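S.K.: Pasting the sequence and the predicted model now:
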Amino acid sequence: MRWEGNRTSSNVEDRRAGGGGGIGIGGGTIGIGTIVIALIGGAVLGVNPLTILGMLTGGGAPQVQQQGPAPAPPANDKMGQFVSTVLADTEDVWKQQFQQGGATYVEPKLVLFRGAVRTACGAGQAAMGPFYCPADQKVYIDLSFYETMKTRMGAGGDFAQAYVIAHEVGHHVQNVLGISEKVQRAQASGSRAEGNALSVRLELQADCFAGVWGHHAHNQRQILEQGDVEEAMNAAAKIGDDALQANAGRAVVPESFTHGTSEQRQRWFATGLKTGSVKSCDTFSARNL
């Protein structure tokens, strides 16, 4: 992936030097790593999955934790600069997409942390994987997740790492457009199975939005190199619900899916990447996911 030398974002907060503290329950987070914890838990990451899931799905209003300003990543931190560059790229793409629709894009913040972090959705932990908190409109990433992707999931590569960021930014786009709120209201009045089905559609749309970013970023800045698309498709396959359940030695239970199958995640990412169209990402109207 060609990223060095491109613009970096001013919306990155480097909180890796501080502690996260707390085990408070918040307003819920939407993360690419939540299903990993639910299925693999302590066997892979050394964390009790019930503890994490309770933190993610527990009740109570979001609790905003006041924190002082955090610095940007140092210039000599290559991975920090990579994340900042990818975030800037998503800003450029989504600003243009919103402008074309007659709207203004509200840029999210991205927080780098290590171990644990306080968020407006409660306490976040590295074992949750990258996640988006709609209550404070921030994406949270412990960069050790990328090593987990590479060594434990077999999903390495810089464009695979960029896909993770773009997916979480996709959740921010859903939040800004009011999609996430509608889904949460529908989930509150439905059964668990219905809620899971809505979650799948939400996650697949975020995958498609990640593809939309990749489409326009490449057209404008030629970021893709040979093998990059395959890296992202491989990552999408590794984090499909069916693959995670099977790899954890569990029975594959479609009713429990919250993110979609490997095939679905690959296909919706590819749809966004091919078309570059937000309208093509309407997973909620699709008869066949």
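M.R.: Sure thing, it's come through.

S.K.: make it CA atoms for all contacts and neighbour counts henceforth
M.R.: Noted.

S.K.: ok, which stretches of the stretch 51-200 of the chain are helices?
M.R.: Under the criterion DSSP state H, counting those that start in this stretch, the stretch 51-200 of the chain carries helices at the ranges 78-100, 144-151, 158-177, 179-188, 192-221.

S.K.: Adding mean neighbour count, write the ones you listed out as CSV.
M.R.: Below are the helices of the stretch 51-200 of the chain laid out as CSV (neighbours: other CA atoms under 10 Å):
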stretch, mean neighbour count
helix 78-100, 19
helix 144-151, 16
helix 158-177, 23
helix 179-188, 14
helix 192-221, 23
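
S.K.: Put this next to the previous one:
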Amino acid sequence: MKWRGRRTSDNVVDVRRGGGAMRGGGARRAGGLGLIGVILVAVAGLFFGVDLTPLLGGGGMGLSPDAPPGRSSGPNVIDDAQEEFVAVVLADTEAVWTREFERRGATYRAPKLVLFTGAVSSACGRATAAVGPFYCPGDDQVYLDVDFFRTMERDLGARGEFARAYVIAHEVGHHVQNLIGVMEQSMAARQASGATGANEISVRTELQADCFAGVWARGAQEMFGVLERGDIESAMDAASRIGDDALQRRAQGYVVPDSFTHGTSEQRQNWFYRGFDTGDMEACDSFSGPI
């Protein structure tokens, strides 16, 4: 992926140094969880998650009150290559989605992306790195512990910079859903459904976010020429490794389709590629017809 030396977003808030992690106060710790624990959390619907409230127990807290407020990265205060990479990808999502919203006569409001280490508080509650990257609709922010990228590569075998960009684009896809009202509707539908019905709605929500990530990839290539050989294959490989069936099979040796919350490997690949192939938000209607 061609990202070095390119424009960075001002919407990265880095709380990794001196206070991003929760201190005491009942914070949940990731230590000792291990790969199987991370995968089981994923199976519960919190890997690349959206609605963290059931796990995190309440919301509306914002960042930890005993932590510094963090800072926007800006183009002149990037501290390391990881932050620069995240800020470039986020800038690309801003450009692509601004263009897509303008085409529809609307205005795109970009999310903040919070970099944290270990644990963090959001409007959706307290979260540790064990839940993976997530988007909180309560504060319109994406949360990312960049150590997750190492987990992707080391433990799940999802390699390549574009696989990491796909992670960010997927979470920003949830933000797009929030802006267009899909998030609110899907959450209401899940609350009104039984467990199996709620899981199906969750799957459809996640697959649309995958499709939106594909739309972003197409747009970023058109606008900036970001793709290099093997990048799309890297994203597709990552999608295959985080399918519910793949994660359940790895964690427990068998799959329980009724418990799926994010979609199978094949579904995640198909919906990402649908977005990339068409470059069209309208093609990402995962709520109508079979998936």
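M.R.: Cool, got the structure. These numbers were taken from a predicted model, which means no experiment stands behind them.

S.K.: Can you give me the TM-score here?
M.R.: The TM-score (TM-score structural alignment, normalised by the length of structure 1) is 0.88; 273 aligned residues with a CA RMSD of 2.4 Å.

S.K.: Present the helices of the stretch 51-200 of structure 1 as TSV; the columns should include distance to G249 of structure 1.
M.R.: Compiled in TSV, these are given as follows (distance: least, CA to CA, whole Å):
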stretch	distance to G249 of structure 1
helix 78-100	33
helix 144-151	19
helix 158-177	25
helix 179-188	29
helix 192-221	21
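
S.K.: For G59 of structure 1, find the nearest of those.
M.R.: helix 179-188 (11.6 Å; CA to CA).

S.K.: whereabouts in structure 2 does that closest one align?
M.R.: Helix 179-188 of structure 1 lines up with residues 182-191 of structure 2 when matched by TM-score structural alignment.

S.K.: how far apart are the matching stretch and its match in structure 1?
M.R.: Taking mean CA distance after the TM-score superposition for structure 1, the mean distance separating stretch 182-191 of structure 2 from the aligned residues in structure 1 is 0.7 Å.

S.K.: returning to that earlier point: quick one: closest of the helices of the stretch 51-200 of structure 1 to G31 of structure 1.
M.R.: Closest to G31 of structure 1 of these is helix 158-177 (CA to CA; 7.0 Å).

S.K.: so that closest one versus helix 144-151, what angle?
M.R.: Here helix 158-177 of structure 1 runs at 130 degrees with respect to helix 144-151, directions being taken by axes from the mean of the first three to the mean of the last three CA atoms, to 10 degrees.

S.K.: What's the match for A166 of structure 1 in structure 2?
M.R.: In structure 2, A166 of structure 1 lines up with A169, judged by TM-score structural alignment.

S.K.: check contacts around the residue lying closest to that match once chain neighbours are set aside.
M.R.: Nearest residue to A169 of structure 2 in three dimensions, chain neighbours excluded: A213, at 4.9 Å (CA to CA, 6 or more residues apart in numbering). Residues near A213 of structure 2 by CA atoms under 8 Å, 6 or more residues apart in numbering: 166, 169-170, 172-173, 272, 275-276.

S.K.: if we go to 7 Å?
M.R.: A213 of structure 2 is in contact with 166, 169-170, 173, 272, counting by CA atoms under 7 Å, 6 or more residues apart in numbering.

S.K.: tell me which of those are still there in structure 1?
M.R.: Contacts from these that recur in structure 1, judged by both residues aligned by TM-score structural alignment, their matches' CA atoms under 7 Å, are 166, 169-170, 173, 272.

S.K.: Could you point out which of these is nearest to S9 of structure 2?
M.R.: When the kept ones among the contacts of A213 of structure 2 are compared against S9 of structure 2 (criterion: CA to CA), the nearest one is A169, at 13.8 Å.

S.K.: Could you dump the kept ones among the contacts of A213 of structure 2 into JSON lines and include distance to A106 of structure 2?
M.R.: Compiled in JSON lines, these are given as follows (distance: CA to CA, whole Å):
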{"residue": "Y166", "distance to A106 of structure 2": "24"}
{"residue": "A169", "distance to A106 of structure 2": "20"}
{"residue": "H170", "distance to A106 of structure 2": "21"}
{"residue": "G173", "distance to A106 of structure 2": "16"}
{"residue": "F272", "distance to A106 of structure 2": "24"}
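
S.K.: Looking at the residues you listed, which is nearest G59 of structure 2?
M.R.: Out of those, the one with the shortest distance to G59 of structure 2 is G173. That distance is 21.4 Å, counting by CA to CA.

S.K.: separation between the closest one and L115 of structure 2?
M.R.: For G173 of structure 2, the distance to L115 of structure 2 (CA to CA, to the nearest Å) stands at 18 Å.

S.K.: same thing with V15 of structure 2?
M.R.: 6 Å.

S.K.: What is the equivalent residue in structure 1 for L247 of structure 2?
M.R.: In structure 1, the position corresponding to L247 of structure 2 is occupied by L244, as judged by TM-score structural alignment.
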